[in-house]
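Asks: After the sequence you'll find the predicted model.
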Amino acid sequence: MNQKKLKKIQQLSLIVVATAAISGCATAPPASPDNICHIFEEKEDWYHAAADVRDKWGVPIHVPMAMMYQESSFKHDALPPRDYLLGFIPWGRVSSAYGYSQAKTMTWEDYQRETGNGWASRSDFEDAIDFMGWFITKTYTINGVSKWDAYGQYLNYHEGWGGYQRKSYLQKPWLVRTSKIVKQRSLRYAAQLKTCEEDFQHGWLWNLFFG
């Protein structure tokens, strides 16, 4: 192999490695998920997607973000636990939930049909948080739970609208505890966002010259 061909192969290899690294950074969970300001500093496009959901659905940013943290820890390819036959034979997953929002397949398809967003992907943050905005809005319409009530919203998200109406969560003390954790995280996110949201609203060009 001559030097010219070898150089081209090396250049191509570097491009492949760089592309993979960029892709990995884009989908990696935020380094500081307990602070919403740090999340949006690292992934500013997430702020704009969340703000679009707020404007479109009337859903405050801190509620779906707190719910998403609980559901997937912001992992784009998150999957539910495995199911086991006879207690030890791997047998698929406990549900069809997938992605940032852990939306189940049937519910995701309802979202796609109702919104006309047929190309939406559960592993895309923008689509996933829009799905959550849609779900939170339907929860408000169907069960009268405020869009600002992370506790009640998470119970609906986990149990479904019918399950919430039947109060199935009362048989699941762990779920009630988890929903309270989601509520506390949402309130913490809300307080944090008040201290930094103006920076994200201005955008990078403003911050470059005036930040």
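Replies: Yep, that arrived.

Asks: From now on I want contacts and neighbour counts done on CA atoms only, so please keep to that.
Replies: Will do.

Asks: Just give me the neighbour total for T115.
Replies: Using other Cα atoms under 10 Å, the number of residues around T115 comes to 13.

Asks: What segments of this protein are helices?
Replies: 3-27, 36-42, 44-57, 62-72, 105-115, 125-143, 150-165, 173-194, 197-202, 204-210 (DSSP state H).

Asks: Adding distance to L79, write those helices out as TSV.
Replies: Shown next, in TSV, are the helices of the chain (distance: least, Cα to Cα, whole Å):
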stretch	distance to L79
helix 3-27	15
helix 36-42	22
helix 44-57	21
helix 62-72	8
helix 105-115	12
helix 125-143	14
helix 150-165	15
helix 173-194	18
helix 197-202	31
helix 204-210	34
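
Asks: what's the closest of those to W91?
Replies: helix 105-115 (17.9 Å; Cα to Cα).

Asks: Name the residues that touch the closest one?
Replies: S96, A97, Y98, N117, G118, W119, A120, F131, W134 (Cα atoms under 8 Å, 6 or more residues apart in numbering).

Asks: here's the one I want to compare it with:
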Amino acid sequence: MSKLFRALALVLLAASCGGGSGTAPNQLDNACSIVRERPEYLRAFKATERKYGVPVHVQMATIYQESKFISDARTPNRYAAGVIPIGRQSSAFGYSQALDGTWEEYQRETGKRSSRRDRIGDATDFMGWYMTKTYEGLGVPLTDTRNQYLAYHEGRTGFARGSYNSKPWLLRVAGEVDARSDMYAMQLRSC
């Protein structure tokens, strides 16, 4: 019996070390609660801030909007005739909701071939890389949550064309991301 117990304990231990539970922290409106519950998030956010200059609160607000901090988030399925699943709306996956092609570009350019979208450190590094390219190519400051989010959502080419201007819902969401970023920044000052 003890061999069986040890084997079961090893399996459970190995399973607990996986890529993430997929679940979100409990209080998504409280930045201090998020980083207390998941200290690895704060380590990842700060590492990205040091490396790329993207503030922690900007990263947090973007991840909230993209995945609600769910490591294995995916876009909804599309259905033919309302019932037959025909695939996902896009290839977006993970904390950052990075598309396959953009993630592969990130892996090539950074040399991080083993990076995964469902690991918080890799997802925040991706966001820092992407937002830095937005700053370098389009001049959007790393502290400008609203416009960084619009460029993140639409892609840099779409942002440069102003494609978001024909999407009132996206302009509203970008305003919400900006407000959440401000809220997280204020909360983080008091943690």
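Replies: Ah, there it is. Everything quoted here is computed from the prediction, not taken from an experiment.

Asks: quick one: TM-score?
Replies: Remark: TM-score between the superposed chains equals 0.92 [TM-score structural alignment, normalised by the length of structure 2]; 191 aligned residues with a Cα RMSD of 1.8 Å.

Asks: Make a PyMOL selection of whichever of the contacts of helix 105-115 of structure 1 turn out to be buried.
Replies: Buried subset of the contacts of helix 105-115 of structure 1, written as a PyMOL selection, criterion 16 or more other Cα atoms under 10 Å:
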select buried, resi 97+98+120+131+134
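
Asks: Export the contacts of helix 105-115 of structure 1 to a markdown table and append columns for distance to A21 of structure 1.
Replies: Formatted as a markdown table, those follow (distance: Cα to Cα, whole Å):
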| residue | distance to A21 of structure 1 |
| --- | --- |
| S96 | 29 |
| A97 | 27 |
| Y98 | 23 |
| N117 | 29 |
| G118 | 29 |
| W119 | 25 |
| A120 | 24 |
| F131 | 28 |
| W134 | 33 |
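
Asks: Closest one to K56 of structure 1 out of the contacts of helix 105-115 of structure 1, please.
Replies: Distances from K56 of structure 1 to these, taken by Cα to Cα, are shortest for W134, at 9.2 Å.

Asks: wait, the closest one sits on W57?
Replies: Yes. Between W134 of structure 1 and W57 a contact is recorded at 6.8 Å, counting by Cα atoms under 8 Å.

Asks: For stretch 154-169 of structure 2, measure first residue to last.
Replies: With Cα to Cα, to the nearest Å as the measure, the first residue of stretch 154-169 of structure 2 is 13 Å from its last.

Asks: Tell me the residues of structure 1 aligned with that stretch.
Replies: Residues 159-174 of structure 1 are matched to stretch 154-169 of structure 2 when aligned by TM-score structural alignment.

Asks: What is the aligned counterpart of R189 of structure 2 in structure 1?
Replies: Using TM-score structural alignment, R189 of structure 2 pairs with K194 in structure 1.

Asks: re earlier: let me see the residues that make contact with the match of stretch 154-169 of structure 2.
Replies: In contact with stretch 159-174 of structure 1 (Cα under 8 Å, 6+ apart) are residues T139, I142, N143, L155, N156, L175, V176.

Asks: D149 of structure 1 and S179 of structure 1, how far apart?
Replies: Noted for D149 of structure 1: a distance of 10 Å to S179 of structure 1, by Cα to Cα.

Asks: Point out the most buried one among the helices of structure 1.
Replies: With neighbours taken as mean count of other Cα atoms under 10 Å, the helices of structure 1 reach their highest mean count in helix 62-72, at a mean of 24.

Asks: ok, average deviation of that helix from structure 2?
Replies: Helix 62-72 of structure 1 differs from its equivalent in structure 2 by a mean of 0.6 Å after superposition (mean Cα distance after the TM-score superposition for structure 1).

Asks: which one in structure 1 is aligned with S33 of structure 2?
Replies: By TM-score structural alignment, S33 of structure 2 lines up with H38.

Asks: Its match - nearest residue in space that isn't next to it in sequence?
Replies: S32 (6.1 Å; Cα to Cα, 6 or more residues apart in numbering).

Asks: And for the one you found, the neighbour number?
Replies: So S32 of structure 1, with other Cα under 10 Å, has 12 neighbours.

Asks: Give me the most central residue, structure 2.
Replies: The residue lying closest to the centre of structure 2 (Cα atoms, centre = their mean) is S96, at 2.5 Å.

Asks: Surely that residue touches G128?
Replies: No. Using Cα under 8 Å, S96 of structure 2 is not in contact with G128; the gap is 10.6 Å.

Asks: how about the closest residue to T27 of structure 1 other than its chain neighbours, what does it touch?
Replies: Leaving aside its chain neighbours, T27 of structure 1 sits nearest to H76 (6.3 Å; criterion: Cα to Cα, 6+ apart). H76 of structure 1 makes contact with T27, A28, P29, G99, Y100, R122, S123, D124, F125, according to Cα under 8 Å, 6+ apart.

Asks: Among these, which one is most surrounded by other residues?
Replies: Y100 (30 neighbours).

Asks: Show me what that residue aligns to in structure 2.
Replies: Checking TM-score structural alignment: Y100 of structure 1 goes with Y95.

Asks: Can you verify my assumption that its match contacts T75?
Replies: No. Y95 of structure 2 lies out of contact with T75 (Cα under 8 Å); the separation is 11.7 Å.

Asks: gap between stretch 66-75 of structure 1 and the chain center?
Replies: 6 Å (Cα atoms, centre = their mean, to the nearest Å).
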